[in-house]
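Visitor: Have a look at this prediction, sequence included:
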Amino acid sequence: MIQQELPTRQRLIRLIRESGGSTLADLRRRTGLSRSTLRQHLGRMARDGVVQSYLVRRPSGRPPLMYRLTPQAELASPETYLTFLRAVFDALRSQGQERVDALFREIAERVAAQHPEIRALPDMSARLDAVRRLFFSDAEATQVERTDGGYQFSLYTCPLAPVAMEFRDLCCVTREVIRGLVGEEVEQSEWIIRGDPRCTFEVRGGGNGNGGGNGKTRAAVATVERVVKSRLSPAVEIAAEPITFAFAGSRSDPVLAQMAQGLREVFGSHGHRFAQSEDDDLRLVFNFIDAARPRPFRRKGKGTFLVTVAVTDRRPDNILKEGYPLLIRSLGNLMIYLVRSGGHVETHFVTLEQGTYQSPDLTGDAYFAYLYERLLPLACSELVIDNEFHTDLPPELWEGDELTAQLAEAGRRLDALDLLPTPFPMHELLPARDMRHIQRLFGLGGLSYGNLSVRKDATRYWMSASGVDKGHMAEIGRDMLLVKGFDPQRKVMLLSVPPHVKPRRVSVDAIEHWMIYTEHPEVGAIVHVHAWMQGVPSTAINYPCGTIQLAQAVAEKVRETPDAVHAVVGLKNHGLTITGHTLADIFDRLEEGFIRQVPMS
């Protein structure tokens, strides 16, 4: 039962704790994992300070290597303690924001009073380093670094993350404690619970900190409220980090050759590296194909964004109908379809969401600058499509409940409204080898459109599965799944399933729904459809489905609406996300009027 219910690290910790120490052979026998897999996990756990190894001397034979837990691991909070913490913070929050703010100030002042020696250090770098060493090991935090405006350090682990996902105010505690210890205001630029790989804290300037002693005069309340209201939403920006990009396929056609030259120049001018051969760290590949005989590019990892580029001398009657099969056959994320006619070339984009739009009539540097600004944010986006299935769904939910019945009925209503396009038959276009390739990378067995979910309780929600006919959902674990959490460090959705079912993956938009539910406890249901309504606020960039950037952009728009419980947000070139108290509430508003054709731009 342990093997099925717990993630690998927790399972290993429990087995080692129960035995008082285990060899690799012991763990292999009890988990069924291979030696190489166990060595990888144990190596990471050793680097994180969770386990330590030692040789056991025996009268004869080679001494085995034994693994045991460190004191740090024994202090790690199991799920039972996290449940207790959730209850504590839920009770605290019910007393009002002023009480929460007062508690944070009191915590910061108490910790600062216990360590006056930190304020006495001569410069800010030394103070920050003392704070870092006080609370975190070298395996958990970076060294203090000098920046253009001050000093910063980052944390790679956050013990509060599982609770902070539900109680965002909790993120203010760490920052307030650091502020109290160093005597200067502290800013946070990265957040693990937002999906960033670390939490980064920065102190602007290198002052002596004399102005930071009094929490009241430093307006700590205003700082906390500002961050709480911002809800950790990042601005939509083009990534500053350089990426590696490459070309694949033939560029013998002069139009394709000109396109390749312009793309290489514009990306290179912004500091991005062009790879002459296939690179393990490719973030972006342009695959130039022959429209008559499209050849796929097989990525090494799902972190590579693939843009298919094709040219045709025949003006299609329907760009989407002709271009979409080429996009699928080439295994692309997005397609640039060049239509050459009468000495002029039109540029059309075709998306996996069955959208198409045309670029403005630009030439020269302005044209390639436009392509760069459209493509780079997509290439830098991060997928959150991995699922981890835990066979811990209570038996009374194996056949569903009242909420799954509502979800199935909502799917039928979407079908009746003709808002469920026929799933695209990828298996009819792709050979078996390519189907296996995309299943291995992305876990996709087909393309379907639209999804819906309903809240189960404070931390869980039922959601439609990926690639299923939403008009005929019935089986738990196959058509509908219970999402119970999100691991921000591994970027994995966590799901509860029955032990006797081979589960399907949850919809790729699960991360988007998770962000909305965790931020807005009053939201009880969410529906996403490929349709439109006039006058709705819309995201600025058409990020791919299943990316954390799309989820953040939608969550930001929901946050900006006057009533988050009754929000309607447009996803650029994609569709609508609609929130409500209940599914029935959403459909009452949806049926008042919608536009089937999503506007493209």
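Guide: In hand now; what should we look at?

Visitor: can we go C-alpha only for contacts and neighbour counts from here?
Guide: Will do.

Visitor: pretty sure R374 is in a helix, no?
Guide: Yes: R374 sits within a helix when classified using DSSP: H, G, I helix; E, B strand; the rest coil.

Visitor: Would you mind measuring from it to Y367?
Guide: For R374, the distance to Y367 equals 11 Å [CA to CA, to the nearest Å].

Visitor: Included below, for side-by-side comparison, is a second structure:
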Amino acid sequence: MRHTYVVKNDGAPQTPGITVPAQLSTEGRTRHEVARLLLEDGPMTAVVVADRLGISPTAVRRHLDALVADGEAATRDAPRRGPRGRGRPAKLFLLTEAGRARFGHAYDDLASSAIRFLSEHAGEDAVRAFAERRVASLVEPHRAAVTARQEPSGRAEALAAALTREGYAASTRHVGSGEQLCQHHCPVAHVAAEFPQLCEAETEAFAELLGTHVQRLATIARGDAACTTHVPADDPRGRARTPKDGGTGE
């Protein structure tokens, strides 16, 4: 459902149905309006965009070229009408998935609603099973690389590298009693704020994979700057865990 209001943008063209973030510059607002028009009514030619926004085709093409260069828009030939004439067919501009991302998604709300439905109709055990399945799909592809390292500190480094490849921007740093595994980004933080089972299952999976007891010190879901997990140099219980890599414990 489209908006029917307009945000005043201090000189940038104003178009019914299009709103722009107030913090953008005039140039940025115009580009945002061009992208919004493609989102709502595209694909369309530069001439049509210029006519709809009330600015020159030259200015519109500059913004469209920038969107294409940034991977936020793409082009395709417009279908010809009537007999084939001379010259190139008109170019239609349309947003790519990256271009659509500038307007945000409702994935967090959808995921929360889905898990809430699961909880209400199948119970907390089902939510827990889902959380465990999710984290297993995250770490299992990297199990061999992590368990190839013998010490917990080495495994923590390998796990951080694996998590970074999965989009968690992870790193490790040495502290007196072991390593701290820090995840500077969490793609599911908003969902985990409502369903801490996601964090709990992740912590348990890390402990099993690293072969030692770990302690979650902070989480982005609780408002902390990063998800921080302490990995001790030695298992405080005085024995090694038995990870699923075929090793033996005592």
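Guide: Structure's in. What do you need? Source: prediction; values computed, not measured.

Visitor: L284 of structure 1 -> structure 2?
Guide: For L284 of structure 1, there is no aligned position in structure 2, judged by TM-score structural alignment.

Visitor: residues near L284 of structure 1, how many?
Guide: Using other CA atoms under 10 Å, L284 of structure 1 is surrounded by 22 other residues.

Visitor: The strand or helix carrying M45 of structure 1 maps to which residues in structure 2?
Guide: Taking DSSP states H and E as the definition, one finds M45 of structure 1 inside helix 35-47. On structure 2, no counterpart of helix 35-47 of structure 1 exists by TM-score structural alignment.

Visitor: Also stretch 188-204 of structure 1?
Guide: Going by TM-score structural alignment: stretch 188-204 of structure 1 matches residues 216-232.

Visitor: Quick check: A73 of structure 1 vs Q52 of structure 1, distance?
Guide: 10 Å.

Visitor: do the same with E402 of structure 1
Guide: 48 Å.

Visitor: just G206 of structure 1 next, same as before
Guide: G206 of structure 1 is 39 Å from Q52 of structure 1, by CA to CA.

Visitor: what does F136 of structure 1 give?
Guide: In this view, F136 of structure 1 and Q52 of structure 1 are 18 Å apart by CA to CA.

Visitor: same deal with L6 of structure 1?
Guide: 21 Å.

Visitor: Next: Q552 of structure 1.
Guide: Distance from Q552 of structure 1 to Q52 of structure 1, by CA to CA: 39 Å.

Visitor: the more surrounded of those two?
Guide: With neighbours defined as other CA under 10 Å, Q552 of structure 1 and Q52 compare such that Q552 has more, 23 against 16.

Visitor: Surely that one forms part of a helix?
Guide: Yes: residue state for Q552 of structure 1 (three-state DSSP) corresponds to a helix.

Visitor: so what's the spatially most central residue of structure 2 up against?
Guide: Structure 2 has P187 as the residue nearest its centroid, 5.2 Å off, counting by CA atoms, centre = their mean. With CA atoms under 8 Å, 6 or more residues apart in numbering as the criterion, the residues that contact P187 of structure 2 are G167, Y168.

Visitor: go on, P243 of structure 2?
Guide: Contacts of P243 of structure 2 (CA under 8 Å, 6+ apart): E208, L209, L210, G211.

Visitor: Isn't the first one up against R241?
Guide: Translated: E208 of structure 2. Yes: the pair E208 of structure 2 / R241 is scored as a contact, 7.2 Å apart, by CA atoms under 8 Å.

Visitor: Who has more neighbours out of those two?
Guide: R241 (19 against 16).

Visitor: corresponding residue for T164 of structure 2 in structure 1?
Guide: Per TM-score structural alignment, the equivalent position to T164 of structure 2 in structure 1 is F136.
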